[in-house]
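Enquirer: Could you work out the structure for the sequence below:
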Amino acid sequence: MSRSQTQLPADLAQRYPVLIVANAPETDDNIQVRSVKSIASVLHEHEVEVEWVVLTPGQTLNGQMENSGIPAPLVSSFLSSRGIVVEKTEPYSILVLFSLGVTKGKWGSLIAGLMEFKKHYESNSPLKQVLPDLVDNHAERYSGMGLKDLAEAMHQDMISSQMLHNMDAAFTLLPDPVASPRATYARLVKGEIEQIAVRDMIDRTVAVQIVPYPPGIPLMMPGEKAGADKKAIVDDLLAMELFDGHFPGFEHDNHGVEIERNSQGRPIYKVYVVKNQDLAPCPTTSNQAPDSGSMR
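Expert: Presented below is the predicted three-dimensional model:
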């Protein structure tokens, strides 16, 4: 769930100090906000912390989209090209893990990587110089583009597709249970399933678990379906499919979703569904969303 629906606890700053890559906003009462230039001092002050969240510009702490931004997948890709491993990347946040014995030299490489990104972003350095492998693999898409150009294109694409809005809506709703996962798995073993495009998923019972990562939370369980009133679940997957087509090399990782290419080379998300709808009814029929502290 994005920050637009999350109440930030007052002690969040002590548990997970938040770092901003560029253009740090005003300090919020509930959270500690630092600019990239002060990250080193924050790390020094909180040596015992092992999880750090890096926020990138583009979305306010209240979940509102800004006019310009730097989507986190671009920052993660840049850091990865410098040998820095990021644990998890969401649209505008990065989770970085530090062991208790991490040295100043090791976390210093993260600081150096963020500062290097900031320098290339502000000068709009050519992608051929900054991310040469990306350009070599997708020259027709990224040739002649600068780092800032790509960041802005990604940000505007997320705004136009309402990606974050769709994600919020999808995880607020619960799909309709049609059959138990056990009964659905039995149909899968018997081969009584078929593969269809995600755009045709409405009112079809999925045969496999669908888990977008991040956040790594099941969107649909085997035996569930999304009716017309739960279309936001399908729209969430379609927004990611659209983004993957516009920005090759930055594809999403969705467990239970397979990607095929059409004649133009664009990705088409496909899922396995039960062939017939005559499944035994699931005893669980409540569509009420669980409490924030419970799990699906």
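Enquirer: From now on I want contacts and neighbour counts done on CA atoms only, so please keep to that.
Expert: Fine.
Enquirer: Residue 128: neighbour count?
Expert: Per other C-alpha atoms under 10 Å, the neighbour tally for residue 128 reads 18.
Enquirer: One more, please, to line up against the first structure:
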Amino acid sequence: MPELVQDYPDTYANMGIHDLGDKMFAWLRENNPGARLNAAYSTLPVAEITPRDAYNAIVNNNIEMVAIENLPGRIAANSVIPYPPGIPMLLSGENFGDENSPQVGLLTLTAILGSSLPWL
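Expert: I've put the predicted structure just below:
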């Protein structure tokens, strides 16, 4: 805990272990990441190009980094493997879907958690 306070004083300066646990569990209750995770893995993304073409795009530097909020409609150049569970959610060449896709929703939720509790 001392390292957290040192690295993120605005978030953790006046927080004890019990407070941190309460904050984490409140976030879990409020956001239900398990349901988002299940939805993301229960919906199959659409393959727009072959994995080979996605690989060739990487090799030829015909790719770009995209912020999560700009993922809708984009094609993954590489596999997207959230952990947990460590299973590919999208494979190379698959479309992220629209702004309401479960895959974009899970990645957005993960980013929100990271900004709420920066050490995670």
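Enquirer: which one in the first structure is aligned with residue 50 of the second structure?
Expert: Under the alignment (TM-score structural alignment), residue 50 of the second structure pairs with residue 180 in the first structure.
Enquirer: do the same with residue 66 of the second structure
Expert: Using TM-score structural alignment, residue 66 of the second structure sits opposite residue 196 in the first structure.
Enquirer: Identify the residues contacting that match.
Expert: 270, 271, 272, 273 (C-alpha atoms under 8 Å, 6 or more residues apart in numbering).
Enquirer: Could you give the number of residues near the match of residue 50 of the second structure?
Expert: Residue 180 of the first structure, neighbours per other C-alpha under 10 Å, totals 18.
Enquirer: now it: how far from residue 225 of the first structure?
Expert: 12 Å (C-alpha to C-alpha, to the nearest Å).
Enquirer: any idea how far the residue nearest the centre of the second structure is from residue 60 of the second structure?
Expert: Nearest to the mean C-alpha position of the second structure, by C-alpha atoms, centre = their mean, lies residue 107 at 2.7 Å. Relative to residue 60 of the second structure, residue 107 of the second structure is positioned 27 Å away (C-alpha to C-alpha).
Enquirer: And residue 7 of the second structure, by the same measure?
Expert: 39 Å.
Enquirer: Tell me which of these two has more neighbours.
Expert: Neighbour count, other C-alpha under 10 Å: between residue 7 of the second structure and residue 60, residue 7 has more, with 14 against 9.
Enquirer: show me what contacts that one?
Expert: Neighbours of residue 7 of the second structure in contact, by C-alpha under 8 Å, 6+ apart: none.
Enquirer: aligned partner of it in the first structure?
Expert: By TM-score structural alignment, residue 7 of the second structure lines up with residue 137.
Enquirer: In the second structure, what stretch matches the helix or strand hosting residue 39 of the first structure?
Expert: Element membership for residue 39 of the first structure, per DSSP states H and E: helix 39-45. Under TM-score structural alignment, there is no match for helix 39-45 of the first structure anywhere in the second structure.
Enquirer: Just to check, residue 104 of the second structure is in contact with residue 73?
Expert: No. Under the criterion of C-alpha atoms under 8 Å, residue 104 of the second structure is not in contact with residue 73, lying 10.1 Å apart.
Enquirer: Which neighbours do these two have in common?
Expert: Common neighbours of residue 104 of the second structure and residue 73 (C-alpha under 8 Å, 6+ apart) are 96, 97, 98.
Enquirer: What is the nearest of those to residue 89 of the second structure?
Expert: Of all those, residue 96 has the smallest distance to residue 89 of the second structure: 9.7 Å, by C-alpha to C-alpha.
Enquirer: does the closest one really touch residue 107, like I thought?
Expert: No. Assessed by C-alpha under 8 Å, residue 96 of the second structure is found out of contact with residue 107, at 10.4 Å.
Enquirer: matching residues in the second structure for the helix or strand hosting residue 239 of the first structure?
Expert: In the assignment (DSSP H and E), residue 239 of the first structure maps to helix 231-246. Mapping helix 231-246 of the first structure onto the second structure (TM-score structural alignment) gives residues 101-116.
Enquirer: Quickly note the distance from residue 161 of the first structure to residue 198 of the first structure.
Expert: Counting by C-alpha to C-alpha, the gap from residue 161 of the first structure to residue 198 of the first structure is 16 Å.
Enquirer: let me redo that: residue 255 of the first structure
Expert: For residue 255 of the first structure, the distance to residue 198 of the first structure - C-alpha to C-alpha - is 13 Å.
Enquirer: Between the two, which is the more surrounded one?
Expert: residue 198 (19 against 16).
Enquirer: before we move on, the earlier item: who touches the match of helix 231-246 of the first structure?
Expert: So stretch 101-116 of the second structure is in contact with 27, 31, 33, 36-37, 39-41, 43, 68-69, 71-72, 89, 96-99, 120, going by C-alpha under 8 Å, 6+ apart.
Enquirer: Could I get the full set of strands for the first structure?
Expert: 18-20, 33-34, 51-55, 88-90, 93-97, 176-177, 193-197, 211-213, 224-225, 253-255, 258-261, 267-274 (DSSP state E).
Enquirer: Out of those, which is the most enclosed?
Expert: Of all the strands of the first structure, strand 224-225 carries the top mean neighbour count, a mean of 25, counting by mean count of other C-alpha atoms under 10 Å.
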